[in-house]
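1. Sequence isn't available, so here's the structure alone:
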């Protein structure tokens, strides 16, 4: 792994925020940090094969540049921050959210006097989309930039990344309200199916990038856990669609 310590002309927190989506989505960048409180406006970048030239290209996309380097590129010991061998730590936010959703759905079923599988799935999917859209909506611009690094639609049309959180929000409300179940499940199947394609392409290319499923609040790596999440939601949509049609 290589570590670069670079002097830049980044001036404030807003400058750092503007480059965040680019560095978060850059393959090969494992960790980065910017300290604009120092005179050198130090930018530290770690990764496999990362170069000053590439960092400079990323900065110039937002109107900034490297003004010096200190020290020269040096090998660094891999850190535990992005160690994919520690799933309980890396995916802690995702696991916690899923446990909360399962607990809430279970309590709702108890309150309703009995377990109904279709109702439970509908409530779980509604909660899933509402919670995940919430984190994306905290910083829609950053999410759109990060999502565009791997989603096949957002890669060609950046606007899809801005619309996507609202699609999830609408699906969440539709599931909880039991609004047009056939239409809702078909849309879910299409959205999650398309998302799965981008995830599979990224995994096959072995690109080490951040997963945007929880927006840019948490540093979740793209992995087979992400793929499982998309496939699971698509599968539940298919199951619910079949149940709705069979009862129709």
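-> On my side now, so go ahead. Predicted, not measured: the structure shown is a model, and the values here were computed from it.
2. make it CA atoms for all contacts and neighbour counts henceforth
-> Will do.
3. Contacts for stretch 179-196, please.
-> 151-153, 171, 174-175, 227, 230-231, 233-235, 237-238, 240-241, 244-245 (Cα atoms under 8 Å, 6 or more residues apart in numbering).
4. From residue 91, how far out is the most centrally placed residue in the chain?
-> By Cα atoms, centre = their mean, the mean C-alpha position of the chain lies nearest to residue 212, the distance being 1.1 Å. Here residue 212 is placed at a distance of 13 Å from residue 91 (Cα to Cα, to the nearest Å).
5. quick one: the strands in the chain?
-> 2-8, 29-35, 42-47, 66-69, 74-75 (DSSP state E).
6. hmm, back to that, what is in contact with residue 212 and residue 91 at once?
-> residue 220.
7. still on that earlier bit, where's the residue nearest to the centre of the chain relative to residue 222, distance?
-> 8 Å.
8. And for residue 4?
-> 24 Å.
9. Dump the strands of the chain to a markdown table, plus mean neighbour count.
-> Listed next are those as a markdown table, based on neighbours: other Cα atoms under 10 Å:
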| stretch | mean neighbour count |
| --- | --- |
| strand 2-8 | 22 |
| strand 29-35 | 19 |
| strand 42-47 | 21 |
| strand 66-69 | 15 |
| strand 74-75 | 12 |
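10. Excluding chain neighbours, give the residue nearest to residue 91 in space.
-> Nearest non-adjacent residue to residue 91, counting by Cα to Cα, 6 or more residues apart in numbering: residue 220, 6.5 Å away.
11. also this one, for the comparison:
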């Protein structure tokens, strides 16, 4: 018979705090078929004493056999699982926004009986603008700081870096509702053209490697093709709304 796999886990479980990484480590070990000897560190003193004894800086800590595996990320590496780098650049945040707003626009089109009409792509772009503006407005100060790295108008007139998310939100809401096109179209054209020119210059002419502020100031989205796409979508939809029959 195969000898049962066992592991020893030390994690913080205090009256006011249960370590989430300890819970993740426990779940991961059990999902891999391990019988876990689960030791709770119930006070700050117990935790500090454990870290001093084993010369570690963090908990949880997992031991398998005579080997100390380490924390949750170390445990994932031990099992050959990917560990994300919080500093790594990724387009995932923008792709998630576009995927969710595309699904929302399809649902709205289906509910209103206009799934195959021009309102579905218009709704997709409008909703994308609304969600992207919402992400920017979560921390307006950080967004404006990142935006000033590359936007040509904002670098000449700093208040534009604070106005932009509100303009994007307003135009997106009006576009989604198909209301006040006399307002939404020029606003979308204005911010879209300036944004597209700014991104194109920074990325393709100046060859600068910057983070995009498109999903807010906390993101690690690289300034590039998807950033340019956001602006081009606004321009194309605004032009389409100008020439389409009302």
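-> Structure's in. What do you need? The model shown is predicted, which means the values in this text are computed figures rather than measured ones.
12. what's the TM-score here?
-> The TM-score (TM-score structural alignment, normalised by the length of structure 2) is 0.61; 161 aligned residues with a Cα RMSD of 1.9 Å.
13. My guess is the residue nearest to the centre of structure 1 contacts residue 143. True?
-> Yes - with contact defined as Cα atoms under 8 Å, residue 212 of structure 1 reaches residue 143; the gap is 6.4 Å.
14. Overlap of the contact sets of the two?
-> Going by Cα under 8 Å, 6+ apart, residues that sit against residue 212 of structure 1 and also against residue 143 are residue 136.
15. circling back to that earlier point, select, out of the strands of structure 1, the one closest to residue 162 of structure 1.
-> strand 29-35 (24.2 Å; Cα to Cα).
16. and that closest one, which stretch of structure 2?
-> Across structure 2, nothing matches strand 29-35 of structure 1 (TM-score structural alignment).
17. Contacts for that strand, please.
-> Contacts for strand 29-35 of structure 1 (Cα under 8 Å, 6+ apart): 16, 23, 41-48, 50, 81-82, 208-209.
18. Greatest separation within those: which pair is it?
-> Checking those with Cα to Cα, the most distant pair is 41 and 208, at 26.5 Å.
19. for structure 2, what spans make up the helices?
-> 20-31, 44-54, 72-78, 92-112, 119-137, 140-147, 152-156, 160-177, 181-200, 225-243 (DSSP state H).
20. what residue of structure 2 matches up with the residue nearest to residue 91 of structure 1?
-> Match for residue 220 of structure 1 (TM-score structural alignment): residue 221.
21. show me what contacts that match?
-> Contacts of residue 221 of structure 2 (Cα under 8 Å, 6+ apart): 89, 90, 91, 92, 93, 94, 211, 212, 213, 215.
22. Please apply the same query to residue 224 of structure 2.
-> 199, 203, 212.
23. Next: residue 227 of structure 2.
-> Counting by Cα under 8 Å, 6+ apart, residue 227 of structure 2 has contacts 199, 212, 214.
24. Which of these sits closest to residue 112 of structure 2?
-> Of these, the one sitting nearest to residue 112 of structure 2 (Cα to Cα) turns out to be residue 214, at 29.9 Å.
25. Verify the stated contact: the closest one with residue 137.
-> No - counting by Cα under 8 Å, residue 214 of structure 2 does not reach residue 137; the two are 10.8 Å apart.
26. The two: which has the busier surroundings?
-> The residue with more neighbours, out of residue 214 of structure 2 and residue 137, is residue 214; 26 against 21, by other Cα atoms under 10 Å.
27. Residue 143 of structure 2 versus the more buried one, what's the distance?
-> Taken as Cα to Cα, the span from residue 214 of structure 2 to residue 143 of structure 2 is 8 Å.
28. where do the contact lists of those two overlap?
-> residue 136.
29. whereabouts in structure 1 does the strand ranked longest in structure 2 align?
-> Using DSSP E, we find that the single longest strand of structure 2 is strand 6-14. Aligned using TM-score structural alignment, strand 6-14 of structure 2 spans no residues in structure 1.
30. Which secondary structure elements does that strand sit against?
-> Applying 3 or more Cα pairs under 8 Å, 6 or more residues apart in numbering; DSSP states H and E, one finds that strand 6-14 of structure 2 makes contact with helix 20-31, strand 35-41, strand 61-64.
31. hey, which of these is tucked in deepest?
-> Highest mean neighbour count among the helices and strands packed on strand 6-14 of structure 2 (mean count of other Cα atoms under 10 Å): strand 61-64, with a mean of 21.
32. and it, which stretch of structure 1?
-> So strand 61-64 of structure 2 sits over no part of structure 1, by TM-score structural alignment.
33. if we can go back for a sec, name the residues of the longest strand of structure 2 that are buried.
-> 6, 7, 8, 9, 10, 11, 12, 13 (16 or more other Cα atoms under 10 Å).
34. Just give me the closest of those to residue 37 of structure 2.
-> The closest of those, once distances to residue 37 of structure 2 are taken by Cα to Cα, is residue 8, at 4.7 Å.
35. give the contact list for the closest one.
-> By Cα under 8 Å, 6+ apart, the residues touching residue 8 of structure 2 are 36, 37, 38, 39, 62, 63, 64.
36. And the furthest pair within the residues you listed?
-> 39 and 64 (13.7 Å).
37. residues in structure 2 matched by stretch 5-19 of structure 1, start to end?
-> Stretch 5-19 of structure 1 maps onto no residues of structure 2, going by TM-score structural alignment.
38. what separates that stretch from the chain centre, distance-wise?
-> On the basis of Cα atoms, centre = their mean, to the nearest Å, stretch 5-19 of structure 1 is displaced by 23 Å from the centre of the chain it belongs to.
39. And stretch 211-230 of structure 1, by the same measure?
-> Taking mean C-alpha positions (Cα atoms, centre = their mean), stretch 211-230 of structure 1 and its chain are 5 Å apart.
40. swap in stretch 18-35 of structure 1?
-> The answer for stretch 18-35 of structure 1 is 14 Å, by Cα atoms, centre = their mean.
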